[in-house]
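[1] Can you look at this prediction? I've put the sequence above it.
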Amino acid sequence: MTFSPDLTETLLRPLLRTDPHRPRLTWYGGEPAGRTELSTASLANWAAKTAGLLTDELGVAPGAGVRVLGLRSWQVLPAALGSWWAGLALDLSAAGAGFADAVFAAPDADPEVVAALVDESDPDTVLALSTHPLALPAGDLPPGARDYSIAVRAHADRFPGVPVEPTATVLQADGPLGGDAATVADVIERARALAAGWGAQPRVLAELGVTVRTTAELVAAAVAALAVDGSLVVVDPASGHAAGTVGADEQITVSHPF
């Protein structure tokens, strides 16, 4: 049987070779309001730690399902990339496909949905994401959930990746990357189509609740930027940051990802 590199390996490996220090994710928001910036190498380190947490500690097997709920945390992107690096299928659809083998929940996730998932699972598999710019613990957690920022620290900064079958589903999502079961090749093709016309090494601005409204849209904007050697700048207006000011400061070249 033929296997292919996982989605995160496909996205990050070329970027790590060419420019590991270039910013790839810049996030304005959080509590307290601040600025978080992850280079290619830092983003890869966070994704590797997440993949290690999922596989080595939680025992989630390749091909299993993972859900990410909410979007108001910069840790959403390491959670998504780490899940793909572990060879898992990420469910970002609004309805979801039932309980997954692991769940990442940002603070703005629907508490009833999170509570239902905790009730049906081993509590260790529900991980609460933090909004703190320096990745301090999340604080108040949903009952039965673990703190992702604490759980992920013990794991290695590198991960070998998990090759996947070319026909394996790696993404189920509403919105820009499509709603059907997508393979690695599907996601890359759709991401590059989204980024058509963005130019070389684009700096893409995403304003939460304005130009990006769902987890699926946030992940799509990030994947599209990475697929064309670009970077994503996210602004959460709830934190008091103004998109216009951030856009000027960060030399934004694409002000609306979709």
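    Structure's in. What do you need? Quantities reported herein were computed from a predicted structural model and do not represent experimental measurements.
[2] all contacts plus neighbour counts: C-alpha atoms, from now on.
    Noted.
[3] ranges for the strands of the stretch 151-258 of the chain?
    171-173, 203-207, 231-235 (DSSP state E, counting those that start in this stretch).
[4] Apart from its chain neighbours, what residue comes closest to the residue nearest the centre of the chain?
    Compute the mean C-alpha point of the chain, and by Cα atoms, centre = their mean the closest residue is Leu77, 2.0 Å away. Excluding its sequence neighbours, the residue lying closest to Leu77 (Cα to Cα, 6 or more residues apart in numbering) is Val219, at 6.6 Å.
[5] circling back: of all the strands of the stretch 151-258 of the chain, which one is nearest Thr131?
    Thr131 sits nearest to strand 231-235 of all those, at 12.7 Å, using Cα to Cα.
[6] rewinding a little: pick the most buried one from the strands of the stretch 151-258 of the chain.
    Here the criterion is mean neighbour count by mean count of other Cα atoms under 10 Å, and of those the winner is strand 231-235, at a mean of 27.
[7] quick one, it and strand 203-207 angle?
    30 degrees (axes from the mean of the first three to the mean of the last three Cα atoms, to 10 degrees).
[8] What helices and strands are in contact with strand 231-235?
    If contacts are counted by 3 or more Cα pairs under 8 Å, 6 or more residues apart in numbering; DSSP states H and E, strand 231-235 sits against strand 23-29, strand 203-207, helix 215-227.
[9] Recalculate using a threshold of 6 Å.
    strand 23-29, strand 203-207 (3 or more Cα pairs under 6 Å, 6 or more residues apart in numbering; DSSP states H and E).
[10] can you list the ones you listed in JSON lines and add distance to Thr214?
    Output for those, formatted as JSON lines (distance: least, Cα to Cα, whole Å):
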{"stretch": "strand 23-29", "distance to Thr214": "16"}
{"stretch": "strand 203-207", "distance to Thr214": "11"}
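[11] and the comparison structure, right after this:
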Amino acid sequence: MNASDRTPADLLRSALAADPARPLVTFYDDATGERVELSVATFANWVAKTANLLQGDLAAEPGDRLALLLPAHWQSAVWLLACSSVGVVAEVQGDPAGADLVVSGPDTLDRARACRGERIALALRPLGGRFPQAPEGFADYAVEVPGQGDRFAPYAPVDPAAPALTVGTVSMTAEQLVARSREDAAELGLGPGSRLLTGRTYDTWEGLSAGLFAPLAAGGSVVLCRHLDRLDADELAKRVESERITGTAV
């Protein structure tokens, strides 16, 4: 990655310029058997479409607060980078009542209804599938995002010194997030081409870092596993081998 990168969106742009075809996020759901692998280019395309939805249809502006009520999932990672691209503050598991807009999975819809702004719901079905019927009061992400543009340009430049992320008691600006991601990557022994397997949840900084930001900052990739505790030791060892894992954070 480039030393001049100051936001997570900068890190993604550098990854795209360096090697768009390499894997960036490989996602497993061990409750359903789902496996999805996204190259840097495919992930960046999802981010661009989601950022266009966020900035255009949802009229989000830099500094707006988005309550992100999603589990560890590849689509959650997309939303985190889309927020960074627009300059929206991602409040992971934040209070919807105090947020400008909310993004919810299927298990947190009742909680998400406390938001008075725009509400987006994700079914989190395999292959990004939609709800059979959109939940009342929500737009279905899988319906809204496909028609968005494949290229994104923010209406206003994102300020690296502006707030970018809140998770638990941790709040960071974009440039602080990048710096801490680089520190975490070094502690995890990550470098270009590294492949980190993690089963950590997305409700702590440690989970977000291992599950997205540290591998991205290092020029590596992540194998993000939801419900990893359903695997026994032999199954986990087979995954480590088949996915060419170089490090773990479970």
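    Great, that's in hand. Just so it is clear, the model here is predicted, and its values are computed rather than measured.
[12] returning to that earlier point: distance to Val66 of structure 1 added to the strands of the stretch 151-258 of structure 1, as CSV?
    Converted to CSV, the strands of the stretch 151-258 of structure 1 look like this (distance: least, Cα to Cα, whole Å):
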stretch, distance to Val66 of structure 1
strand 171-173, 10
strand 203-207, 24
strand 231-235, 23
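[13] of all those, which lies closest to Ile252 of structure 1?
    Comparing the strands of the stretch 151-258 of structure 1 by Cα to Cα, strand 203-207 comes nearest, at 4.9 Å.
[14] Now find how far off-centre that closest one is within its chain.
    Its chain's C-alpha centre and that of strand 203-207 of structure 1 lie 15 Å apart, by Cα atoms, centre = their mean, to the nearest Å.
[15] try stretch 119-135 of structure 1
    14 Å.
[16] do stretch 164-175 of structure 1 as well
    On the basis of Cα atoms, centre = their mean, stretch 164-175 of structure 1 sits 15 Å off its chain's mean C-alpha point.
[17] Any buried residues in it, and which?
    With burial defined by 16 or more other Cα atoms under 10 Å, the residues of stretch 164-175 of structure 1 counted as buried are Val164, Glu165, Pro166, Ala168, Thr169, Val170, Leu171, Gln172, Ala173, Asp174, Gly175.
[18] next one: stretch 185-194 of structure 2
    Neighbour counts using 16+ other Cα under 10 Å place Ala185, Leu188, Leu190, Gly191, Ser194 of stretch 185-194 of structure 2 among the buried residues.
[19] ok, back up a step: which residue in structure 2 aligns with the residue nearest to Leu77 of structure 1?
    Per TM-score structural alignment, the equivalent position to Val219 of structure 1 in structure 2 is Leu208.
[20] Run a quick neighbour tally on that match.
    21 (other Cα atoms under 10 Å).
[21] Please report the distance of it from Ala186 of structure 2.
    Distance, Leu208 of structure 2 to Ala186 of structure 2, by Cα to Cα, to the nearest Å: 16 Å.
[22] Can you classify Asp91 of structure 1 as helix, strand or coil?
    strand (DSSP: H, G, I helix; E, B strand; the rest coil).
[23] isn't it right up against Gln172?
    Yes. In this structure Asp91 of structure 1 lies within contact range of Gln172 using Cα atoms under 6 Å: 4.8 Å.
[24] So Asn34 of structure 1 versus Pro133 of structure 1, what's the distance?
    One thing to correct before we go on: residue 34 of structure 1 is Gly, not Asn. 6 Å.
[25] out of these two, which sits in the busier spot?
    Pro133 (20 against 16).
[26] Which residue ranges of the stretch 1-150 of structure 1 form helices?
    7-18, 40-52, 76-85, 111-119, 148-151 (DSSP state H, counting those that start in this stretch).
[27] Superpose on structure 2 and give me the mean offset of the longest one.
    Compared with structure 2 after fitting, helix 40-52 of structure 1 has a mean deviation of 0.6 Å; criterion: mean Cα distance after the TM-score superposition for structure 1.
[28] which bit of structure 2 covers that helix?
    Helix 40-52 of structure 1 maps onto residues 40-52 of structure 2, going by TM-score structural alignment.
[29] Need the residues that contact the matching stretch.
    With contacts defined as Cα atoms under 6 Å, 6 or more residues apart in numbering, stretch 40-52 of structure 2 is touched by Leu16, Pro20, Pro23, Leu24, Val78, Ala82, Gln148, Gly149, Asp150, Arg151, Phe152.
[30] of those residues, buried ones?
    The buried subset of the contacts of stretch 40-52 of structure 2 - by 16+ other Cα under 10 Å - is Leu16, Pro20, Pro23, Leu24, Val78, Ala82, Gln148, Phe152.
[31] Let me have those residues in TSV, adding distance to Asn45 of structure 2 as columns.
    As requested, these are exported to TSV (distance: Cα to Cα, whole Å):
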residue	distance to Asn45 of structure 2
Leu16	10
Pro20	11
Pro23	14
Leu24	12
Val78	9
Ala82	10
Gln148	10
Phe152	9
